[in-house]
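# with the sequence up front, the predicted model follows.
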Amino acid sequence: MLQSMRPDPTFHPSAQLAMEAEPEHIAYTVLLSPDRSRPDALAVIDVDPQSAAYGTVINRLDMPCTGDEFHHFGWNACSSALSPMSGHAFVQRRYLVIPGIRSSRIYIVDTQPDPRAPKLVKTIEPEEVMRKTGYSRPHTVHCGPEGIYISTLGGGGADGTQGPPGVFIMDCESFEILGRWEIDRGPQKLHYDFWWNLPRDYMVSSEWGLPPQFENGIVAEDLLANKYGHALHFWNLRERTHLQTIDLGANHQMALEVRPAHDPTKEYGFLGVVVDTTNLEGSIWTWYRENGTFHAKKTATIPPEPADAGQLPALLKGFGAVPPLISDIDLSLDDRFLYVACWGTGELRQYDVTDPMKPALAGSVRIGGIAQHAAHPGGKPFGGGPQMTEISRDGKRVYFTNSLYSTWDQQFYPDGVPGAQVMCHVGAQGGITLDPNYFVDFGSDYGAHQIRLQGGDCSTDSFCYPSA
């Protein structure tokens, strides 16, 4: 009984203490069926370099339905449970919450008693999600002190355009959907990512587009007319009310991943913007709070790369260049290095963000890419480009996969994006190198998207106490 009343040992008060934890031994990666002909799946990968099965899939959990399109997923509980305001201090990081972004179905997977053999324990049908929230297309999963927060990309109706998307809350023990999070959403009409600073009591969210703008591929006319999302929203976390909108400018299309500093004493974070329609460059923005008001500044840009039209898919032939297409960013737990996935050019960039207003390029690797098709250093071809990125707690390893979204994969990489996962080693003073011996091949039947590491990682946990 006493054992059950202690916090999960994978919960850490501060990011610095989390960095001292035992390295991960397994990784969980969601797989999707690009043509929806087979069920999506959860792959379990051995990432222990001392294991004979290192870098291989040791288990795969196939789901009972087809057409889900697995995308982002998360834990039922994490270090945020150590918040002084938490009502769930003794929950475990045990269950994976996996939404289907196309079906609006949600699966609950139990990783105990054997983390190498997870089991499906509950399925929440889309009708229940819609009935209790009015939302569809569940996307990002974050564990918070009050429960599980899930952002959505669609509102009501078959096409998800009846009313704006938003965030809903799920109980982290019963997995019952409690309802919408927002009390007053203000002018927010689009949604994508969200995260927070728990002690400072604010949340930040970003924008992509509504389901008709992404489900059947990128809509070129909407992109050129600047109709995708281009704003950040800031919220009072406790009151669940909208505070402020920062419009980045309509040319900064698709404001996607938000990554706040892990140390809650730091009131800043980063945002990746996919493309500037005036010049095809991608950009990194630093947002921060000063005297109670939020601000955002473009602090790094990544230019497009010229390419012969013969190397380009139909969508890009008229431009004669490959945009970087920043599809993910991730921040190491010490808030030192920001990783930027350039899915179009096939580059993973590492920036030193010790000064968050002046990101300095510290490292880069090339693999895949629309024009370059750079092979893995182990010699294997790599479809797509660096996409969903996950950093080990100690900051020494960076894992990434290669699928963005099935219909977008087909538009930008018509030769296919067979699912793959690779890993970079990080130098003590920066710099990254691809591990030539780590290449997880999921085969052409699957695309590979987000990764979760056993015990937590850099885009899962929220910390409530400062790093000493």
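Received it, and whenever you're ready, just let me know what you need.
# CA only for contacts and neighbour counts going forward, please
Noted.
# in space, what's closest to Val109 - neighbours in sequence excluded?
Excluding the flanking residues, the one nearest Val109 by Cα to Cα, 6 or more residues apart in numbering is Leu120, at 4.4 Å.
# actually Cys424, not the one I typed
Cys424 sits nearest to Leu434 (Cα to Cα, 6+ apart), 4.2 Å away.
# that neighbour: neighbouring residues, count only.
Here the count is done by other Cα atoms under 10 Å, and Leu434 has 22 residues near it.
# re the thing from before, SS state for the residue nearest to Val109?
strand (DSSP: H, G, I helix; E, B strand; the rest coil).
# do I have it right that it meets Ile106?
No: counting by Cα atoms under 8 Å, Ile106 is not a contact partner of Leu120; they are 10.8 Å apart.
# tell me the contacts of Thr152?
Neighbouring residues of Thr152 by Cα atoms under 8 Å, 6 or more residues apart in numbering: Tyr135, Ser136, Arg137, Pro138, His139, Thr140, Pro165, Gly166, Val167, His191, Tyr192.
# now the lengthiest strand in the chain: buried residues?
Longest strand of the chain, by residue count under DSSP state E: strand 432-443. Burial within strand 432-443, assessed by neighbour count using 16 or more other Cα atoms under 10 Å, is assigned to Ile432, Thr433, Leu434, Tyr438, Phe439, Val440, Asp441, Phe442.
# now those in JSON lines, with distance to Leu237?
Formatted as JSON lines, those follow (distance: Cα to Cα, whole Å):
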{"residue": "Ile432", "distance to Leu237": "36"}
{"residue": "Thr433", "distance to Leu237": "39"}
{"residue": "Leu434", "distance to Leu237": "39"}
{"residue": "Tyr438", "distance to Leu237": "40"}
{"residue": "Phe439", "distance to Leu237": "40"}
{"residue": "Val440", "distance to Leu237": "39"}
{"residue": "Asp441", "distance to Leu237": "41"}
{"residue": "Phe442", "distance to Leu237": "39"}
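# and here's the other structure:
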Amino acid sequence: MNLRPDPTFYPSPKLAMAAPTETIAFMLMLSPDRSRPDGLAVVDVDPTSASYGQIVHQVIMPYKGDEFHHFGWNACSSALSPLSGHAFLERRYLIIPGIRSSRIYIIDAKEPREARIHRIIEPEEVFAKTGYSRPHTVHCGPDGIYISTLGGGGPDGTDGPPGIFLLDCQTFDVIGRYEIDRGSQDKQYDFWWNLPRDYMVSSEWALPPQFENGLVPEDLLSNKYGHRLHFWNLRERRNVQTIDLGANHQMALEVRPAHDPVKEYGFCGVVVDTTNLEGSVWTWWREGGEWQARKTVTIPPQPASPDDLPELLKGFGAVPPLVTDIDLSLDDRFLYVSCWGTGEMHQYDVSDPMAPRLAGKVEIGGIVKRAKHPNGRGFGYGPQMVEISRDGRRVYWTNSLYSAWDDQFYPGDRGGAMVKADAGADGGLELDPDFFVEFPQGYRSHQIRLEGGDCSTDSFCYPSA
């Protein structure tokens, strides 16, 4: 424990934006065929360094078949919460769950180039103390580490609904389930909160049989994937309202609340509308004590010859954008939207959250376009997990969605990669021709974490002045 708060903890988003520039990024490496263990890659993102854009360290796990996907820190700016915080924690450990194995790795990253395994939480502990499986999203809260799950109990994860559980932020012991009253919530994906306003919002993807071995077309066309947002009283751990976005709006994934806790709105990305193949972004907000949600961005599919499409899409004659990730800059001004199918990264000015305006766009990868990087290299798959620097000027992303889904939409191994784009102060996006990280053969890449925090890690307890 520190004797003073970690210097990477900031009371407000505005203060975090003035933080030192990141020099290290942490990246997950996953073995799609499970022939080798998954790992953590440490990437040099300092443009003045001789190893800029290179993997400078790897932590390879002792087991195979974990399927790394999302991960997070043990502590962040939420530790400064005046009521329930742990201000003297240290942002030191990365919490990495395996979706397939339900095993959780605690990585000591105090010295990034010497990162190592600190502890392994075996799946039996998760099952016994929570009844959940398939851990997914990690958020550092003021009172512990929160982890969402994609599965309930039983071999196929359908014995009861999935949910959220907590780890002790110092010992990393599994404490137990978060939910006291879940209401109608029966699927889980992402979650995040506004700490001073005392609410949490969660979203839905699918149950394990619907994603683990690939997209199930019959379930998608029957609108059986998730399409609801759930709003919770954070402290009471109670679902207070559920909003159905419409059964045709399949797979409501990432939720991004405004970073400034004074604001009571946020965004959710929806993968596909089954009536027209559009992707969309929804704005949600609270008004008169009730939660509302409205579709504020639509992204149309792009016509394509069936000969150029994977088997899954041949009958549609078009490429859906497939909105698979979104991320919001710390000043709450720019929202980045990954269009994994069409191979585009969109930048929206959301100064007015009810009327987003396209401010920039980059094309790279894509099912049909296969747009190359400025350095001439191919970018397999499309833009996927996106992360933004605290000052909002650098945007990083990777290309793998989920191994079984990669193989359906992009047959054949395309290789893991990470790129960076520079963002203008008033909008605009341009790929950095000198930054292109290729991952070791046989590995794909997913979520990114930046040294000292980023735009999908920290939640703040104090307004920006």
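Yes, it's here. Just so we're clear, the structure is a prediction, and the values are computed from it rather than from any experiment.
# Pro212 of structure 1: which of the contacts of Thr152 of structure 1 is nearest?
Arg137 (11.6 Å; Cα to Cα).
# what residues in structure 2 pair up with the helix or strand harbouring that closest one?
Assigned by DSSP states H and E, Arg137 of structure 1 falls within strand 136-144. Under TM-score structural alignment, strand 136-144 of structure 1 corresponds to residues 133-141 of structure 2.
# I'd like to check what contacts that stretch. Which residues are they?
Contacts to stretch 133-141 of structure 2, defined as Cα under 8 Å, 6+ apart, come from residues 69-76, 78-79, 95, 97-102, 123, 126-127, 145-153, 157, 162, 189-192, 457-458.
# how about a cut-off of 6 Å?
Applying Cα atoms under 6 Å, 6 or more residues apart in numbering, the contact partners of stretch 133-141 of structure 2 are 70-72, 74-75, 78, 97, 99-100, 102, 146-152.
# which members of those occur in strands, if any?
Using DSSP E, the subset of the contacts of stretch 133-141 of structure 2 located in strands is Gly72, Pro97, Tyr146, Ile147, Ser148, Thr149, Leu150, Gly151.
# what about the residues you listed, which one has the most neighbours?
With neighbours defined as other Cα under 10 Å, the most crowded of those is Gly151; it has 31 neighbours.
# matching that one against structure 1, which residue comes up?
Gly151 of structure 2 maps onto Gly154 in structure 1, by TM-score structural alignment.
# what residues are up against its match?
Tyr135, Ser136, Arg137, Gly160, Pro165 are the contacts of Gly154 of structure 1 under Cα under 6 Å, 6+ apart.
# repeat that with 8 Å
By Cα under 8 Å, 6+ apart, the neighbours of Gly154 of structure 1 are Tyr135, Ser136, Arg137, Pro138, Gly160, Thr161, Pro164, Pro165, Gly166, Leu210, Pro211.
# got it, and Val386 of structure 2?
Asp325, Ile326, Asp327, Tyr336, Ser338, Val395, Tyr396, Trp397, Thr398, Gln447, Ile448.
# these in strands, which ones?
Going by DSSP E, the strands hold Asp325, Ile326, Asp327, Tyr336, Ser338, Val395, Tyr396, Trp397, Thr398, Gln447, Ile448 from the contacts of Val386 of structure 2.
# any idea how far His25 of structure 1 is from Ser51 of structure 1?
Distance check for Ser51 of structure 1 against His25 of structure 1: by Cα to Cα, to the nearest Å, it reads 9 Å.
# just want to know which of the two has more residues nearby.
His25 (17 against 10).
# what does the more buried one correspond to in structure 2?
Under TM-score structural alignment, His25 of structure 1 pairs with Thr23 in structure 2.
# before we move on, the earlier item: how much does the longest strand of structure 1 stray from structure 2?
Mean deviation of strand 432-443 of structure 1 relative to structure 2 after superposition (mean Cα distance after the TM-score superposition for structure 1): 0.6 Å.
# got a list of contacts for that strand?
Taking Cα under 8 Å, 6+ apart as the rule, strand 432-443 of structure 1 contacts 54-57, 350, 363-365, 376-378, 418-426, 448.
# cool, stretch 296-315 of structure 1 as well?
So stretch 296-315 of structure 1 is contacted by 220, 246, 248, 279-288, 316-318, 320-324, 345, 357-359, 370-371, 411-414 (Cα under 8 Å, 6+ apart).
# which of these fall in helices?
Taking DSSP state H, the ones among those that sit in helices are Ala220, Gln411, Phe412.
# who wins for neighbours among these?
Phe412 (24 neighbours).
# and that residue, what pairs with it in structure 2?
Residue pairing (TM-score structural alignment): Phe412 of structure 1 is matched to Phe409 of structure 2.
# contacts only, for that match.
So, once contact is read as Cα under 8 Å, 6+ apart, Phe409 of structure 2 ends up touching Pro310, Leu312, Gly341, Ile367.
# residue in structure 1 paired with Arg100 of structure 2?
Alignment note: Arg100 of structure 2 maps to Arg102 in structure 1; criterion TM-score structural alignment.
# now for its match, how many residues are close by?
For Arg102 of structure 1, the number of neighbouring residues by other Cα under 10 Å comes to 20.
# which residues does it contact?
Gly67, Asp68, Glu69, Phe70, Arg137, Glu215.
# with Pro320 of structure 2 instead?
By Cα under 8 Å, 6+ apart, Pro320 of structure 2 lies in contact with Val272, Leu277, Glu278, Gly279, Pro300, Pro301, Gln302, Gly341, Thr342.
# the fourth one - how many residues pack around it?
By that I understand Gly279 of structure 2. By other Cα under 10 Å, the residues close to Gly279 of structure 2 number 25.
# try the last one
By other Cα under 10 Å, 28 other residues sit near Thr342 of structure 2.
# about what we covered before: turn the ones in helices among the contacts of stretch 296-315 of structure 1 into CSV, columns for distance to Pro115 of structure 1.
CSV is the format used below for these (distance: Cα to Cα, whole Å):
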residue, distance to Pro115 of structure 1
Ala220, 43
Gln411, 36
Phe412, 36
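# many thanks, I have nothing further to ask.
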